[in-house]
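K.L.:
Fold the following and give me the result.
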Amino acid sequence: MDAKSIHTLEYNKILERLGSYTAFSASATLVRALQPTNDLLLAQDRQARTTQARRLLDEYPEMSIGGARDVRPQVEMAARGGVLTPQELLDVKATLVSSRDLQRAFAKLEFDCPHLQAIAQDLTPPPGIIEAITQIITENAEVADGASVRLDTLRREVKAANDRIFTKLEKLINDTRIAPMLQEALITKRNGRYVIPLRAESKSHMRCVVQDQSSSGATLFVEPLAVVELNNHLNEAILGEKEEERRILSELSAQIGDYNTNVQANIRALAALDMAFACAKYAQDLNAVEPILLDNPSGQASEDDLFLRFPRARHPLLDPEKVVPIDVALEKGTRALVITGPNTGGKTVTLKTVGLLVLMAQSGLHIPAQSGSQTRIFRDVYADIGDEQSIEQSLSTFSGHVTNIVRILKKADARTLVIFDELGAGTDPQEGSALARAILTYLLRRRIPALIATHYPELKAYAHNTEGALNASVEFDPQTLKPTYRLLMGLPGRSNALSIASRLGIKDEIIADAREMIDPESLQTEDLLDEIHRQLENARQEHALVENLRQELEADRQILAERLENIENERLAMLEEARLQSLRELEELRGEIQSLKRQSTVKSDSPVKVKKALEQQIRSLEEKVAEPLDKTDYSGQPSRPLRVGDRVYIRNLKTDGSVLEIGQEIVEVQIGKMRVKVDLRNIERPKKTGAKVKRPVLESSEPAPTSSSIFHPSPGAELHLRGMRGEDALGELDHYLDDAYAAGLPYARIVHGKGTGTLRQLVRQALSASALVASWENAMDNEGGEGVTIVHFKEG
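P.N.:
So this is what the prediction gives:
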C-alpha cells in the first residue's frame, strides 16, 4: 500500500487507538506493523479473527492473555548463556502461565471460533519450566531457601554468623567501661563489616580496626578486634550464598534457554490473540460491523458491479456522539463520485471516511457503518488531500498537488481507489477547472474508481452528463449558515454565496447586481437546486413526522393489546369461576341422587321419576362443564373446526390426506388407498393455508369430553435470536416466519443484538430472500436500533 497516502488518510492514528487496547508490548508491536492487505483471503481471515474474538469476548468477557510479558529478549539471552534475574524469571513464568491457561480454555471451549483456535494451537508451554520457576523463585523475586541444600546451609550459616556478631557487639556497647567512649550505643555497617561509633579521642583506648569516619572527623566507625574473625566468617558465608544463588539462576536460565524456540512461538501466539482481542474491543467501542469483502482480481468491472457501499458510515476518529453518519457508494456503473459543497461542509471528512474505512476493512478491522457494508479489495489506495484540514501541509500549493497527482496517476489502475481533494485548486479557476475535468476523463477512460471533491461548478455539469460519474453534495443550511454534514447522493452542491452574503448583511442592491452578472443558465440551475434541496428537506421532515406517528400508533397498539389481554383474562377468570360453581352444584346433585337411590324402592313409581329427572339434569350439567375454557389468541385468526372429509397435511408422513374419523387424540386419515391413524399433533391444514391444528371440536351428536377451536396460533410479535449460532438462528427464524405469517401478523420484531453484526447480516439476508416478507427496516434507536430488525409481512 502507498505509505504516503496511508499517512495522509491518518491510518496511523487508527493504529495508535487500536494499540491502546493491547495488553503487552508484543501485541502492541504487531499492531504498529499492521498494514492493509490486497489479498482477499488474508483480509477475510483477519476479519474472521476480529468477528470471532468479539463473539468470544461477548460470551467470555474475562478472557485475556493475563500477565503475559514480551520476554523474547531475555529468553534469547538465556539461550546464549546469559543469566536471568529473579524478576525476569517471574516474567517468564507469568507469560507461560498465561499461555497454559489460554491453551486449557480453548481446549474446553464449546464455541465455534476456528481462526482463534488455530492460533491457540501454538500455545504449548515447555514442560516443567513453570514448576521449576515456582520452586526456585519466590513471589518477592528472591531465590527460595529450598532451591538447593547448599543454599539452605549457607543461609543458616549467614544467620548464625550475624547472631554471633550482634551478641558480641551488644555486649561491648553495654560494657560500662566502653560505653563512655562511644558517640552512641549503635551497631552499624561500613565496608560490608559490622562496626560501632567510637569517639575519635578514645581510639587509643580500644583495640580495633577503623573502617570509616564521620565528615567532621569526630566519630570513628571501628571494628573491634574481637569481631574481626566473626566478620570474616560472615562475609565468606555471604559470598558463598551469592555464588550458590548465581549457580542456581544459571542452571534455571539454561533450562529456559533450551526452550527458546518454544517460548518464542508461545509469545507470538499470545500476541496474535491479544491483537485479535484488541481489534474486537476497538470494534465494540466504535459500534462497528464486519464489512463484506468482494474480490477485484482484474478490475474489469461490469456496469452493475459494486466498488463500495458504506451506509451510515462514520469517521472513526471523530466523536461518535457528534459525528453525522453518511451514505456513500460507488455502484451500478458509477466509477467516480464528484462531491461539491461549501468549505467546512464535510467534503474532506467524507473523503477521509471512505479512504479510512477501505484501509480498515483490508486490515481486518470492523468499520463504523451499518451492517451490509461492502467494499472491493483494492490493490492500493491513493489520496491527495492537502488543505488546511489535513495533517500534512506540504501539498497545500498547486505545484505540490500536481506533483502528487502525477505520481498517483502513474501507479493507479482499475484495481486501485483514487481520492482527490479540491482537484485543480490553487491556480487560475478556468485552467484549474479544465485540468480537473481532463483528469476525471482520464480516470473514467481507464475505469479507475475515484472520489473527487471540488468547488468548480463545471465539474457538476460534467459529472451529470458523463457516464460513470455521479454527483454528490454536502448539505449547508442557509438559515443558520452552518453545514449539516449530511451527504446527498445524486445531487450537486449549491454555491450559497449570494444567500450567505445576504444573510450576513450585504445590501439588497449589491445582491441584485451580483445576480445580474451571473450567467442566466447558471442562476437558473442554482435556483433549481435550491428548490430540489427544499423539496428534499420537506420530504425528510414528512418522513420524520410519519415515523413519529408510526411509533405513536405502535405504542397505542401495544397499550390496547395489553388492555385486551387483561379483559380476556378477566373473562376467563369469571367463566372459570362459573364452571367451578357448576361443578360444585353437580357434586351436590350427585350426592342427592345417590341418596335417593338408596332410599327409593322398585315398588314406588314416584322416586323413579324423580331419579330420572335428576339423572337428566346431571347429564345436562355434565355436558356444559365437560369442555375446558381456552384463552382466545387475538394475534391470530380463528378458523372453523376440523370436520370429517377435510383435507389435511400429515407432518411426520409429509403428505396430504382426507379425514375419515376424529377421535380425542387420534385422527383416521385416508391417504390414497390406505387408512392411517395419526396423532392429532401431527395434523395441519394443507400447506397453502399454513394453519396448525389443535384439538378439534367434534361435529357429532355424541357429546365429547373435551374440545377446542382450531386456529393459527400466534408465535408472538417478537423473536429473540441474540447469542445463537448462525445456523440455529436461521432455523428458528424460518419457523417463526411461517408461524407469524400464518397467524396473520402484520409485522414483527426480530431481536438479534448488535454484537459483531454477523448475525444481523445473516438475518437480513434471509429476510430479503423470504417469500413471506414484504420489507424490513432498522428499529428506531429507542426500540433497539441496529440490534432489532422490523419485519413487514406480505398480505395473505
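K.L.:
contacts and neighbour counts: CA atoms only from here.
P.N.:
Will do.
K.L.:
For the residue of the chain positioned farthest from its centre, which three-state class applies?
P.N.:
Going by Cα atoms, centre = their mean, the residue of the chain most distant from its centre is residue 603, 89.7 Å out. Put simply, residue 603 is coil when judged by DSSP: H, G, I helix; E, B strand; the rest coil.
K.L.:
What of residue 139?
P.N.:
Assignment for residue 139 (three-state DSSP): coil.
K.L.:
residues contacting residue 179?
P.N.:
With contact set as Cα atoms under 8 Å, 6 or more residues apart in numbering, residue 179 has these partners: 172, 173, 185.
K.L.:
now the longest helix belonging to the chain, how far from the chain's geometric center?
P.N.:
As assigned by DSSP state H, the longest helix anywhere in the chain is helix 520-599. In terms of Cα atoms, centre = their mean, to the nearest Å, the centre of helix 520-599 is found 35 Å from the chain centre.
K.L.:
quick one: the next helix or strand after that helix to helix 520-599, angle?
P.N.:
Downstream of helix 520-599, the next assigned helix or strand under DSSP states H and E is helix 605-625. For helix 605-625 against helix 520-599, the angle by axes from the mean of the first three to the mean of the last three Cα atoms, to 10 degrees is 160 degrees.
K.L.:
Please generate a structure for the following sequence too, so the two can be compared:
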Amino acid sequence: MNERILRVLEYTKIKEHLLGHVSSSLGKEKIKELVPWTSTDDVLHQQNSTDEGVQVLRLKGHVPLGGIRDIRASIKRSEISGILNPEELVDISTTIYGGRRFKRFIEGMLEDEVQLPILEELIGQIVPLNELEQEINLCIDDNGAVLDSASPTLRNIRQQLRTFESRIREKLESIIRSSKSQKMLSDAIVTIRNDRYVIPVKQEYRSAFGGMVHDQSASGATLFIEPQSVVTINNQLKEAISKEYEEVQRILRQLTERVAEEAGILSHNVEMLAEIDFIFAKARYGHSIKGTKPLVNEKQHVKLKKARHPLIAAEEVVPIDVELGGDFNSLVITGPNTGGKTVTLKTIGLVALMAQSGLQIPADDDSEVAVFESIFADIGDEQSIEQSLSTFSSHMTNIVQILDQVNFKSLVLFDELGAGTDPTEGAALAISILDYVNERGSRIVATTHYSELKAYAYNREGVMNASVEFDVETLRPTYRLLLGVPGRSNAFEISRRIGLGEKIIESAKSHISEGNNQIDDMIASLEDAQKQAQRERIDAASIHDEADKLKKDLEERLSEFEQFKEKLYTDAEQEARKAVEKARKEADEIIKELRDYQKKHGTVKEHKLIEAQKRLEDADPNLTSKAKKSPGKNAEGLRKLMPGEEVKVISLNQKGHIIDQVSEKEYQVQIGIMKMNVKADDLQPEKKTKQTETKPVVRVQGSSQAKTELDLRGERYEDAMRSVDKFLDESLLAGYPQVSIIHGKGTGALRKGVQTLLKEHPNVKSTRMGAAGEGGSGVTIVSLK
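P.N.:
As a prediction, this is how the structure comes out:
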C-alpha cells in the first residue's frame, strides 16, 4: 500500500480520528505507524483483538488505562548509567501501577467466564513490579518531590535546613522590625538573592549593616545586603543545601539502578500496554462509527451491506450494498455527475483498508471483506503542473504504473476511466484497460460517463453494470447504488422538467440512433423492475418478521401448555400418593384392631368382620373408578360425541368441548385456548341443562369446518367487527356452546369494541375474560345461547 493510495482514499484522516481515542502516547505511536496488513492471519488477529476490546467496553463501559506513560527513553537512560529525575521515576511508578490495575481488571472478567483469549495472553506477559513501585513511592511523591522519608540522612539534613532557615529569618526580622533600622531600609521585607537571605538597604546606609552585598536595584538606590550577623548561619545553610543535593542525587541514583535491573521487564510491559491501548482505541473508534466486525475471507470476495463512508456525517451519508468477487469480478458504475459514483468508489476502497487495519467497518452485520495484497486507485484530477501534464496524461501516467503491478490479489479503483480525451478513443481505451486488468484476475470497480461501457458488462463474463439512482422529479441524485442496472443520462427528462420545449426534445431524440433509444428504454424498464423487486423484498421481509413473531408466540403457548400439563400430572400424582397413603394407614389400623380384638376374645365375630370390611371399602381411594366407568360408555359405542359437545378429560380432570373427530377412537378437544387430541375412552360427556337438552341443533353443510377460536390481532377495527359478527353466526350454526375471541392486550381499543358488540348481540348468553391458562385479558370467552 503506497502512501499516495492511502492519501487518495483518505486513510490518513481515519488515523487522525483514531488518534482521538487513545489513552497514552504509546497508543498514539502505534496508530501513527499503522498500515493495512496483507496477511489473512494478521487481519483476523487484529479484527479479533478489536472485537475483544468492543466486548469489554460493552460489558464494563470503560477500561482503566490511566497513568500509563511512554517510559522507554527513561529505561534506556537508566541502562547507560544516567540518573533519572523524580518526574521520570514517578512516570515509571504510575506505569507499573497502570499495568497492574489493568491486569487485575481483565482477570476479574476472566473469572466471570468472559472469553478474551488475546487480552488474556497480553496481560499474562505483564509482570507487576510491586517492589520497584513501592520503593519509588516511598521516596518520591506524586508531584515529583523527594520525600524526607527517602532516607534517615535526608530527614536529618532537612531538619537542619529548617532550623538554619528559622534562625536566619528570626535575626533578619528582628532587624527590619527595629525602629532604628526601618529608616535605612527601602522595604521592611526579607528576601533571597543568590540562594542567601538578604534585606533591602538604602544605598547611603550600606556601611551601617556590614556584611555582603549580593545585588542592587536597577536604579542603584537599593542594595540587597546579607548582614554580618547572619553570614555564618547562611554559610551553614548553604552547606546543608549542598548536602541535601548530594543525598537526593544518591537516592535518585539508587532508584535508577533499581530501574536498570528491571529494564527488560519494564520494556516488555510497555510493549504490551502499547498494544492494549491500541486495541481499545480501535474499539472506541468502532463504537463511534457504529461499526461491525466483518467476515474475512481469502476468496477475494467483497460483500458490503449498508456500507457508509466513515468521513461523511451520519445524517447525510447514504448506505450502499456492494458485492464483488462472487458472480462477477468487475463492477462498472455509470450515471450523471454529482450522483455519488466517486463516493461509492472511495467507500469500497476505504472500507477495505479499514478492515485490513483491524478496524471495524461502518456496515451492517455479516458484511464480508477480502484481504488484498495491494489496492490501487486512480481517483480525481491529479494533474501535475510541474510536469506540464494534461488531465488525461496525468491519469494515464498513473494507470500505466497500476497496470505494471496488478495481480489476482489486487483491488483496482478507476474513477472516470478514459476521461479527458475524445469520447470514442477514451471509451475504447477504457474497455481495453478493463480487459487487461480482468485477465490478471484483479477485482475492479470503475466509474464512467461513456455509454459504450454500458454494453460492456453484457458482452463480458464476470462484469456487472451498476448505476447511481437519479430522481427526475426532484432533479437530484438519491446516491443509492443500483446493481445490475446501467445508468441513464436523463438529459431529455431533466430538460423537460426544467421547461425545454417538447418540439425541441423530440427533434433531439430524432438525432439519436434507434439502438440508443431502445437501450434507454431497456434501462428505464430495468430500473422500474428493480424498484418493484426492492419493494417486494421489503414486504417479504416484513411478512417474514411477522411469521417469526407468530412462530415464537406459538412456541411460547406450546411451552405454557406443556408446563400446565406437567403440573396437572404432578398434582394428580401427589393426590394419588396422599389417597393411597391414607388408605394404607386406615387398613393398618383396621388390621391392628382386628388382631387386638382376636387376642382379647379369641375369635372375631361376624358383625366385627362386616364393620371392618365396610371401613376398608370406605378407605379405598378408588382412583380408577371414574376412568373405568366413562371408557365403558364410549368404548362400547353407546353414543358418538358431536362437535361443540361439552366433555370432561378424565386424565386431566379438565372440562372442554369437542372440535372434531380425528378417528374412531380419538377426538380433537379444546380446553380453554389449548387444543389437543384425546382418546375416546378418556372422555366423559357432561350433563346438559334442560335448556341445552331441548335446544335444536341445526346442521348445515360445511359447519364442521367452523373454528371455535377467532384471532383478531393485526386486523383493523372495522374489519375486526365484521369478523366477529360472521364468526358468531358460524359458531351458532355449528352448535358450539362456547367460543374464544383473541383480541390481544394492546391499547385496549379492540378489546373494548369486541365486548361492546358482544353485549348487544342477541345470541350471546355471557362473556368473561380468559383465565391465566387461557390467555388472560387478551382473550374473551363467549357463551352462546
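K.L.:
what's the TM-score for these two chains?
P.N.:
The TM-score (TM-score structural alignment, normalised by the length of the second structure) is 0.69; 627 aligned residues with a Cα RMSD of 4.7 Å.
K.L.:
hang on, the earlier thing: among the contacts of residue 179 of the first structure, which are located in helices?
P.N.:
Per DSSP H, these map to helices at 172, 173.
K.L.:
quick one: which of the contacts of residue 179 of the first structure is nearest residue 403 of the first structure?
P.N.:
residue 185 (83.9 Å; Cα to Cα).
K.L.:
That closest one matches what in the second structure?
P.N.:
When the second structure is aligned by TM-score structural alignment, the residue opposite residue 185 of the first structure is residue 188.
K.L.:
what's the nearest residue to its match if we skip its chain neighbours?
P.N.:
residue 176 (5.4 Å; Cα to Cα, 6 or more residues apart in numbering).
K.L.:
list the contacts for the one you found?
P.N.:
Applying Cα under 8 Å, 6+ apart to residue 176 of the second structure gives the contacts 182, 185, 188, 189, 199.
K.L.:
Look up how far residue 563 of the second structure lies from residue 683 of the second structure.
P.N.:
Note on residue 683 of the second structure: its distance to residue 563 of the second structure, by Cα to Cα, to the nearest Å, is 22 Å.
K.L.:
Tell me which of these two has more neighbours.
P.N.:
Each of residue 683 of the second structure and residue 563 has its neighbours counted (other Cα atoms under 10 Å); residue 683 has more, 27 against 12.
K.L.:
what residues are up against that one?
P.N.:
Residue 683 of the second structure neighbours (Cα under 8 Å, 6+ apart): 630, 631, 634, 647, 648, 649, 650.
K.L.:
give me that answer again for 6 Å
P.N.:
648, 649 (Cα atoms under 6 Å, 6 or more residues apart in numbering).
K.L.:
With residue 373 of the second structure instead?
P.N.:
38, 409.
K.L.:
From residue 599 of the second structure, how far off is it?
P.N.:
Residue 373 of the second structure is 105 Å from residue 599 of the second structure, by Cα to Cα.
K.L.:
does residue 215 of the second structure belong to a helix or a strand, and which?
P.N.:
Per DSSP H and E: residue 215 of the second structure is located in strand 212-216.
K.L.:
What range does that strand cover in the first structure?
P.N.:
Strand 212-216 of the second structure covers residues 209-213 of the first structure once aligned (TM-score structural alignment).
K.L.:
post-alignment, the matching stretch versus the second structure, mean distance?
P.N.:
Mean deviation of stretch 209-213 of the first structure from its aligned counterpart in the second structure after superposition (mean Cα distance after the TM-score superposition for the first structure): 2.7 Å.
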